[in-house]
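>>> I'll drop the sequence and a predicted model, then ask my questions.
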Amino acid sequence: MNTDAFRAPISMSDAGAKAALLDGLPRDVGRLAEVVQGVLIHEHIAPAYGVTLSAEQHKQAHVRGVEKMLDCITRQDSRPLPQARPPAARVVGVCRHFTLLHVAMLRRQGMAARARCGFGAYFEKGKFVDHWVTEYWNERAQRWLLVDAQLDQRQRELFGIAFDPLDVPRDQFVVAGDAWRLCRSGKADPGAFGILDMHGLWFIAGNVVRDVAALNNREMLPWDVWGAMAQTDSELDLPFIDRLAEFSHAPDRHFGDLRAIYKDKRVAVPSTVFNAVLNRPDPVH
């Protein structure tokens, strides 16, 4: 089991000059998730907290790296991170930001953790919605557990969450490669996977690429587009996505394969990606 590769902050999860802010935090997976929930607010769930976001606040959702996230957080409120901010004073992000900050905190403490891109079955009945969660190595259980660091008490009530967010069942969060395999084998409907008006194999394939990139420590925005991602099913290289899905289904067994495939320009994150929300090329810093 190659857990050591996921114990150190790397690239997006590296807090850089802001790393000291992550020292002295609770040494507990659940309490760290609570710290994350106290400094971030989900861009699309803000109204549930009575918050109407400004145009400037919406821009925060396009921040990629943890160092810049922490800079935004402390510029808005200089108090220590464990002191929860009022919802309107929290930095705006989406599931990927909650996940990446949680991963960064865990890695700062030497715990093996990684961000996983896939689909949550608990936001909309009968749908698997585009989502990210933390996957960390639980020494006591000797297995990887999924944690949804976004699900605070308000959201657990809002979405009727009946499971433990610190041990999300694998049928409630489906890793992108597993979603691809289910749909390719005819065991699931591709039309049930996606978000808003975007569903289907092409969307699942995009998340497979994002998940493989994340397993190589490049946790990109959910709307960053590059390489093998396509806009229609007909554009997909099915055998290639099949390989990526196989590797990401069992990332520890295929650790070497994941590192090797990341050298392929269809997977490797380039210096500039296409930001599909802002509808423009975006440099990756």
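Nice, I can see it. Note that the coordinates shown come from a computational prediction; the quantities given were computed from them, not determined experimentally.
>>> contacts and neighbour counts: CA atoms only from here.
Noted.
>>> Give the other helices and strands that the lengthiest strand in the chain contacts.
The single longest strand within the chain, with elements called by DSSP state E, is strand 128-138. If contacts are counted by 3 or more Cα pairs under 8 Å, 6 or more residues apart in numbering; DSSP states H and E, strand 128-138 sits against helix 95-108, strand 113-120, strand 143-147, strand 193-195.
>>> between the longest one and strand 143-147, how many degrees?
With axes from the mean of the first three to the mean of the last three Cα atoms, to 10 degrees defining the directions, helix 95-108 sits at 140 degrees from strand 143-147.
>>> what's the angle from helix 95-108 to strand 113-120?
Interaxial angle, helix 95-108 versus strand 113-120 (the same axes, to 10 degrees): 160 degrees.
>>> Show me what helix 95-108 is packed up against.
Contact analysis of helix 95-108 by 3+ Cα pairs under 8 Å, 6+ apart lists helix 29-39, helix 66-76, strand 113-120, strand 128-138 as its packing neighbours.
>>> Tell me which of the ones you listed is the most buried.
The highest average neighbour count among the helices and strands packed on helix 95-108, using mean count of other Cα atoms under 10 Å, belongs to strand 113-120 at a mean of 28.
>>> Use this one as the comparison:
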Amino acid sequence: MDWTRQTRFSDPGRHHDRLGELPCDVPAINAAVRNLTVHYRASGIDFPPDRLAEIDTRWVSRMLDLDQERFAGVPLDAPRPEAERLVGCCRDVALLAVSALRAHSVPARTRVGFAGYLMPDYHADHVIAEYHDGSRWIGTDPDVGVEVVELTPAGLQTAAQTWRAMRRGEIDPSAYGAGPGQEIGGPWMIQHYLMLELAHRMGDELLLWDIFGQGIPFADREWSELPAELPEDLTHLDEIADLLLAADAGDEAAERKLEVRYTEDPRLHPGPAVRCVSPRGAHYDVALT
């Protein structure tokens, strides 16, 4: 896959030149995209419903449209008041950084998993950016200002790494999720994030609450109503995790197999639509066009 090319999600559309005006420097791009967004929950700001709806903005082009509606003609790296920024989450910051890097022809992609550096003794669900410096992939977290994060258990544990460790009984899945004491987490979330990692790897940088393919059962019910155990037949997900890890290790054949599996197996890809189960309380179908 050509990681310098924009996807339908990362494409900035009419804002391409504005992204190109940012310095081709990872710390500077991180600072700029962090200045464009505010976290819907971690900020502590009580956003009204119309502003909270911004968390469901999938497309970088629309994110930048919203920014320009408020800050017409203002450079992307000029300071913005926190409460007036795009309401989003780590996925949005990472995707904006990836879009900016691709606008500079730098190979870049999002990585989905669980961060071990945000909360003590807990792996919080997280998305970071990753770019290629000509010799290797380097993880960078624009959301919290950590410039380089290695993809290890101490940094970002990818969903595939987490899945394999869970299946081998090496981790406590209750220590993985939205945060200590929150019901959103555990085995079902690890399964969902494995599917999200695959989708993002294939250029479908979906929202973290987009349900697709095999998906999570009872998508329109509370998380606490999910079955206590995962389904028994998960061989296909074990295979996907193994392929993701092999591809990360540089196995080009594994990368090609992932593309074939993603294209041909309806359990693994979003198809023409997803079910958005937004944390703002809205559940609805979205056509990915």
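Happy to help now that I have it. Since this is a predicted model, take the numbers as computed values, not measurements.
>>> Would you pull the TM-score for this pair?
Comparison of the two superposed chains (TM-score structural alignment, normalised by the length of structure 1) gives a TM-score of 0.88, and 266 aligned residues with a Cα RMSD of 1.6 Å.
>>> circling back to that earlier point, reformat the helices and strands packed on helix 95-108 of structure 1 as TSV; add distance to residue 220 of structure 1.
Below are those laid out as TSV (distance: least, Cα to Cα, whole Å):
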stretch	distance to residue 220 of structure 1
helix 29-39	18
helix 66-76	12
strand 113-120	10
strand 128-138	11
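>>> Compare these and give me the one nearest residue 173 of structure 1.
Closest to residue 173 of structure 1 of those is strand 113-120 (Cα to Cα; 4.5 Å).
>>> Over in structure 2, find the residue span that closest one aligns onto.
Aligned by TM-score structural alignment, strand 113-120 of structure 1 falls on residues 108-115 of structure 2.
>>> distance from that stretch to structure 1 after superposition?
Once fitted to structure 1, stretch 108-115 of structure 2 is off its aligned match by 0.7 Å on average (mean Cα distance after the TM-score superposition for structure 1).
>>> what distance separates that stretch from the centre of its chain?
The chain centroid and the centroid of stretch 108-115 of structure 2 are separated by 6 Å under Cα atoms, centre = their mean, to the nearest Å.
>>> Stretch 150-160 of structure 2 now?
Remark: stretch 150-160 of structure 2 is offset 14 Å from the chain centroid, using Cα atoms, centre = their mean.
>>> Would you map the helices across structure 2?
Using DSSP state H, the helices of structure 2 run over 16-20, 26-34, 49-52, 60-70, 90-103, 159-167, 187-201, 235-248, 252-264.
>>> Out of the ones you listed, indicate the one that is most buried.
helix 90-103 (a mean of 29).
>>> Can you give the contact residues for that one?
Applying Cα atoms under 8 Å, 6 or more residues apart in numbering, the external contacts of helix 90-103 of structure 2 come out as 3-6, 10-12, 16, 19-20, 22, 24, 26, 29-30, 33-34, 37, 39, 60, 107-110, 126-131, 141-143, 205, 207-208.
>>> at 7 Å instead, please
4-6, 10-12, 16, 19-20, 29-30, 33-34, 37, 60, 108-110, 126-129, 142-143 (Cα atoms under 7 Å, 6 or more residues apart in numbering).
>>> Residue 69 of structure 2 maps to what in structure 1?
By TM-score structural alignment, residue 69 of structure 2 lines up with residue 75.
>>> what about that match, distance to residue 16 of structure 1?
According to Cα to Cα, to the nearest Å, residue 75 of structure 1 stands 16 Å off from residue 16 of structure 1.
>>> same check, this time on residue 43 of structure 1
Distance, residue 43 of structure 1 to residue 16 of structure 1, using Cα to Cα: 25 Å.
>>> Counting neighbours, go ahead and name the busier of those two.
Legend: neighbour count by other Cα atoms under 10 Å for residue 43 of structure 1 and residue 16, higher for residue 43 (20 against 16).
>>> How about the contacts made by that one?
By Cα under 7 Å, 6+ apart, the contact list for residue 43 of structure 1 reads 58, 92-94.
>>> now with 8 Å?
Applying Cα under 8 Å, 6+ apart, the residues near residue 43 of structure 1 are 53, 58, 61, 92-94.
>>> What of residue 192 of structure 1?
126-128, 199-200.
>>> Separate out the buried members of those.
For the contacts of residue 192 of structure 1, a burial check counting by 16 or more other Cα atoms under 10 Å picks out 127-128, 199-200.
>>> residue in structure 2 matching residue 136 of structure 1?
In structure 2, residue 136 of structure 1 lands on residue 131 (TM-score structural alignment).
>>> Its match against residue 108, yeah?
Yes. With contact defined as Cα atoms under 8 Å, residue 131 of structure 2 counts as touching residue 108 (4.2 Å).
>>> how close does residue 190 of structure 2 get to residue 33 of structure 2?
27 Å.
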